[in-house]
Every structure is written in structure tokens, then in C-alpha cells.
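>>> here are the coordinates; sequence isn't available:
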């Protein structure tokens, strides 16, 4: 059985794109990586001529961005921002960019196999089996807005901890001590990071924190409004609500309005994401801005480094956040 470019990729531990470049454009590949590729090709009795033929048949210079969020579309505002950054960065390269969503996971996996995608950026809550499948085929993988235990691959994320800290410290600076968190059920990574940050920062400032101060809800306005109504119906109701994203925060504002509370005099509300809805609410919503476009650009940069055989690609890249103060808090 003749060896293939995928066999060389697996044995050398680099992507098929890097194998291709090691022979077609060796000056673009690090010396140590080239050596690994050439040694693997020699062990497999795979000659440069055969590899060149394989490249002519198989190399596509195609990368993909998959939005791994259930029910998401390309119009999802958060991932549209990331996609904008990815497209902007990809346009400065020779790569052809493909875009798909969680609804097309199976199709996307088949496409990457049939179309010979060289690298994939997975946005959000990617399934481990999808990551494994891609890596087993020698396809370079980068995560954006997610980190995944058990996999050795670069991740680009926002400063979740810093964002929560900015929101809470703003509320504390306004005199609030009884602060509750309305936590949307997002991906495990996002929920866990924001939940952990809220607990640690509240405790560091000596705020009372127990189960009564944290309420889970679905990431919809109505679910958040119902959960917030329960928080606000307590005798010791909170004077401020931190919503773990802007949709959840909008639900909190809706609940407050239904109960006749004045914002921000009787209840302050902050969100996280700085979505366009912040300017549509009354009062306008204070929120933490996430630079989605920059996250997308950095994802492409990390993928390019992997495809070039760079062995020193940062495992975690954190993009700073910025509090945008408006009238809700």
C-alpha cells in the first residue's frame, strides 16, 4: 500500500498543509519542522516526487470557520463580529475561507474531508469528537471563544475574568453591596469562567455571596426576566444585577419594569458583550465590550502559524475587554 500525504502528516506530527509547504515552499517552514517531514517521508518511502504529485491533486489552501453554537446563524451578532475579523484577516492571505454553522456540523466534517480543508477555526462549544476527527486527519485546529481540556491546540478567548471584574467593581464603586448574578446557560467554558470570576471578585471585596445571589436561566429575555423576578421578589432583594450577557441583562431590566422599579435608582443593571441592544434599551445598558473582530483576526494568525509549522504557537491568547458605562448602572 502506497503511503499518502496524510501518513506523512501523522508520522511527522504536523498538518498536511505543512507537509505540502515543506516540499513546495521549504523557505516558509521552520528548519526543525522540515526535518521532521523529510524524516517521516523517508521512513514511509514517500519520495518528494510522489509528494509533489499528491500536492498537485490535494492541496487547496482552504480554511474553514465553523460556528459551534446550537441554533446559531451567521447573523448571530457575537459570532458575526468574530467572522468579520476572520474574513478581514483571511483576505490578507492566500487562503480561501469557508463558513458553516453548528447546524451543519456533520456536513462541515464531511466537507473538510472531501474538500481537503487544511485548517479549521472552531467558534464556541465545539464537540470533542469533531476536534478529534479533524486532528486525526492532520488538519490544523484553532479554538475561538472556548478552551477545551484534553486537547493540545491554540485558543483565542476574551478576558472573561477581567470583564466580570470591571462590571462588578463599577457597581461596587456606585455603593452597591447586595449584587446578584443572573447567569445564562451558555457554553460550559463561558458559564464556568464568568461564574468563577463573579464568586472570586465578590469575595475579594467582602460582598455577601451564597446560592441566593446567583440565578441560572436560559439565555433568552423571557427566561432571564422570570429568574430575575424571583430575585427581586425577596425581602432582601439585590440593589444591582450583573447579567452574564446583554440579553440576560435586558431580561433583568424587563423584570424590574414589570415590578415598577426605577432604573438605576432602585436597581442597577450591567451586562457583558456590549451588543447593539445596549443602545436600544431605556435606559441604555452599561456593558463590557468584547473585541470580537480582534478575536477573529488573531484566530487566523494562530492558524497561519500552525500551517507554517511554527512549534511555538501560543496555547492561549487573551483579548482585553473594556467597560462601556451607560445609564443603567
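Received it, and whenever you're ready, just let me know what you need. Just so you know, these numbers come straight off a predicted model, no measurement behind them.
>>> alpha carbons only for contacts and neighbour counts from here, please
Will do.
>>> Residue 183: what secondary structure?
Secondary structure for residue 183, judged by DSSP: H, G, I helix; E, B strand; the rest coil, is strand.
>>> which residues touch it?
Listed by Cα atoms under 8 Å, 6 or more residues apart in numbering, the contact partners of residue 183 are 191, 195, 214-217, 243-244, 248.
>>> same thing but at 7 Å, please
215-217, 243-244 (Cα atoms under 7 Å, 6 or more residues apart in numbering).
>>> Redo the residues you listed as TSV? Include distance to residue 38 and secondary structure.
Conversion of the contacts of residue 183 to TSV gives the following (distance: Cα to Cα, whole Å; DSSP: H, G, I helix; E, B strand; the rest coil):
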residue	distance to residue 38	secondary structure
215	56	strand
216	54	strand
217	54	strand
243	53	strand
244	50	coil
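>>> of all those, which comes closest to residue 165?
residue 244 (11.9 Å; Cα to Cα).
>>> Settle this for me: that closest one is touching residue 270, isn't it.
No - using Cα atoms under 7 Å, residue 244 makes no contact with residue 270, being 8.5 Å away.
>>> Settle it for me: which of these two has more neighbours?
residue 270 (36 against 30; other Cα atoms under 10 Å).
>>> Just the buried positions in the helix or strand containing the more buried one, please.
Under the criterion of DSSP states H and E, residue 270 resides in strand 268-273. Residues 268-273 are the ones in strand 268-273 that count as buried (16 or more other Cα atoms under 10 Å).
>>> Comparison target, given below:
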């Protein structure tokens, strides 16, 4: 039985490479062929090698940790992005530290200061509402990537989807199925996602030769409760509508519940479309037609990109196209 810990020499023999190559891989000091890197890391893992991360940080000037600021831990969509972040950092030597901004600017600033105090090597901001001036100052201090927002001047430092296109496709789907009185329950008014989704909704109506009826526009806040409140408001005012486009799936769940409580059937009487495609949306009754936002892929792409930025490499981040997922919450109606 070997009493001493696994050494670089052991890993080099197992991977059939030089000790200097093993050192470069384990310390991220220079670019190494990806296949060679994976071979070395696999050999290290099979031998049970555990690096002294504190000592490595002292030697390299890095902490080998990255701060990740999410919003509302427990939110299904942000949890998907965090799963992607974990996947993206796997095998890189970097460990994410997760904190919760709770959709409050002051809280977000507070947790970011705490991460800076921990000497993290970079930041991933999942959503959030920091002004661009604060974001620009952060970028000057250390590598920072924002997920879920498009920021002017931040080329290859943002990972986001085309929210306008997703909302346009969802609204057009309802129009194609004969709906004309289409209500919308929006998200947080100041939130970029909510703004772009509302713009997509209005553009689809206008392209169909319809005006936007302000009485069918309800303000929400991305919660199921706001879906309940929005639909109840329409029903109490006696406003005619045959479909509801919801800012996200949580809002759609609330809208469906409000309709059910009034004996209104989905989709026989009113159709519903959501946004995000949470895992539960395939199993609610009826299964929800929604716009898939690839949260896991967004988080993974951002994590991989941030590692490249920290290491001084070029980083190209994708703009991801959402996909309309057709299920059973929309029915066709006859146009009079």
C-alpha cells in the first residue's frame, strides 16, 4: 500500500506524458492540447490525486474560485442555469461560489463585495439588475460575464437568448390558430427580458394587422401569483379574450389555476402559452405550450467562456435562439 500521496510523476507515468506537461495542466499555466489535458486530468482522477488548491493559488496568484451571483435560489430557471455553470466548470480546476442576489440591487452589490473579498478570479452574473455603470466598473476589476442579459458594448461577455424572437413566435402561434384577442401577463416592467418579450408580442400582433389592446396588457412579476391576479383582473372586468401569453411558465401556472377556479377550460375555452420550458411544464394539466430557454446550455457556455477570459484566451459567446415547444395548452379556434 502506498503511504505517500499521488505525485506528478505518478500521473505522468499513467498518462504517458512528461512531468512538465502534467504540471502545466494542473496549474493552468499555459495552453495545453485539449485531448492531452483530458488525458492528464483523467489519469489524476483515477489515481485519486487531490491538489492543494490553497498552495496552488499562492503559487499562481489565483484562488481557483469563481463567484456566481444568481437570483432567487430555488427558482427553476435559475437552478437550470446553475446546473449548467457546474457542468461548465467541471474539469477546469475552478470551483464556483454561489450567492443569491434576490432580485435586489443592494443585495446584489453586497454579495458581489463579499465575493471580491474572497479574491475570486472572475464573476458570473446570472440575470440581476445592476446598472451598466456598476457592471463596467466590475469588468475593469476582474473578468466578468453576464448571463441572460444583452449589454451594449459587452461583446463576447454576455450569454443571452433572443427574447424578442421567442415572444414573437409564441404570439404568432396563437394567431395562426385563429386567436385575435390575446392577453399578455408581463414580467417585471424594468427587466430586460420582460421588455423584449412584450416587444415581440406587440410586433407579432402588428404584423398580423392588429392593434395592441391596452386592456389586454397586464403587469406581472414573473410569479405564479401575478398570473392569478392578471387573469382575475380580466375576468372581473368582463374583458373578452381567447388566449393568454405569459411572461414565463410560473405566470402560466397561475393563469391556468385562475381559469380553472372559474370553470374555464384550458385549452377548450382559453389557450395559454408560457416561456422558459421548465421541467414541470411537460407534466402539468394540460401540458404547457411554451418557449424553451436553454438555461443549462447558457450556464455552461458562460462558465467555459469565463475560464478562457481568466486564462487570457479569446472568448466567443453564442446568442442562443429560443424554441417554441408545442404541447396541449393551445387549441385552434374558428375565425368569424
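Done, it's in. Being a predicted model, the structure only gives us computed values, none of them experimental.
>>> Quick check: TM-score for this pair?
Here the TM-score for the pair of chains, by TM-score structural alignment, normalised by the length of the first structure, is 0.75; 277 aligned residues with a Cα RMSD of 2.8 Å.
>>> tell me which of the buried residues of strand 268-273 of the first structure is nearest to residue 73 of the first structure?
residue 273 (17.6 Å).
>>> So that closest one versus residue 81 of the first structure, what's the distance?
11 Å (Cα to Cα, to the nearest Å).
>>> Which parts of the stretch 51-200 of the second structure are helices?
Applying DSSP state H, counting those that start in this stretch to the stretch 51-200 of the second structure gives helices spanning 53-60, 76-89, 105-117, 132-141, 163-176, 192-207.
>>> which of these sits most buried?
Highest mean neighbour count of the helices of the stretch 51-200 of the second structure: helix 163-176, a mean of 23 (counted as mean count of other Cα atoms under 10 Å).
>>> which residues in the first structure does that one match up with?
Under the alignment (TM-score structural alignment), helix 163-176 of the second structure falls on residues 160-173 in the first structure.
>>> how much does the matching stretch stray from the second structure?
For stretch 160-173 of the first structure, the mean deviation from the second structure after alignment is 1.7 Å (mean Cα distance after the TM-score superposition for the first structure).
>>> Indicate which one of the helices of the stretch 51-200 of the second structure is closest to residue 263 of the second structure.
helix 163-176 (21.8 Å).
>>> so how far is the closest one off the chain centroid?
20 Å (Cα atoms, centre = their mean, to the nearest Å).
>>> Against which helices or strands is it packed?
The helices and strands touching helix 163-176 of the second structure, judged by 3 or more Cα pairs under 7 Å, 6 or more residues apart in numbering; DSSP states H and E, are helix 192-207, strand 323-325.
>>> Save those as JSON lines, and put in distance to residue 14 of the second structure too.
Compiled in JSON lines, those are given as follows (distance: least, Cα to Cα, whole Å):
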{"stretch": "helix 192-207", "distance to residue 14 of the second structure": "49"}
{"stretch": "strand 323-325", "distance to residue 14 of the second structure": "45"}
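>>> quick one: the aligned partner of residue 247 of the first structure in the second structure from residue 195 of the second structure, how far?
Correspondence of residue 247 of the first structure to the second structure, assessed by TM-score structural alignment: residue 250. Applying Cα to Cα, the value for residue 250 of the second structure to residue 195 of the second structure is 17 Å.
>>> Also residue 13 of the second structure?
57 Å.
>>> Please identify which of the contacts of residue 183 of the first structure is nearest to residue 91 of the first structure.
Proximity of the contacts of residue 183 of the first structure to residue 91 of the first structure (Cα to Cα) peaks at residue 244, which lies at 33.0 Å.
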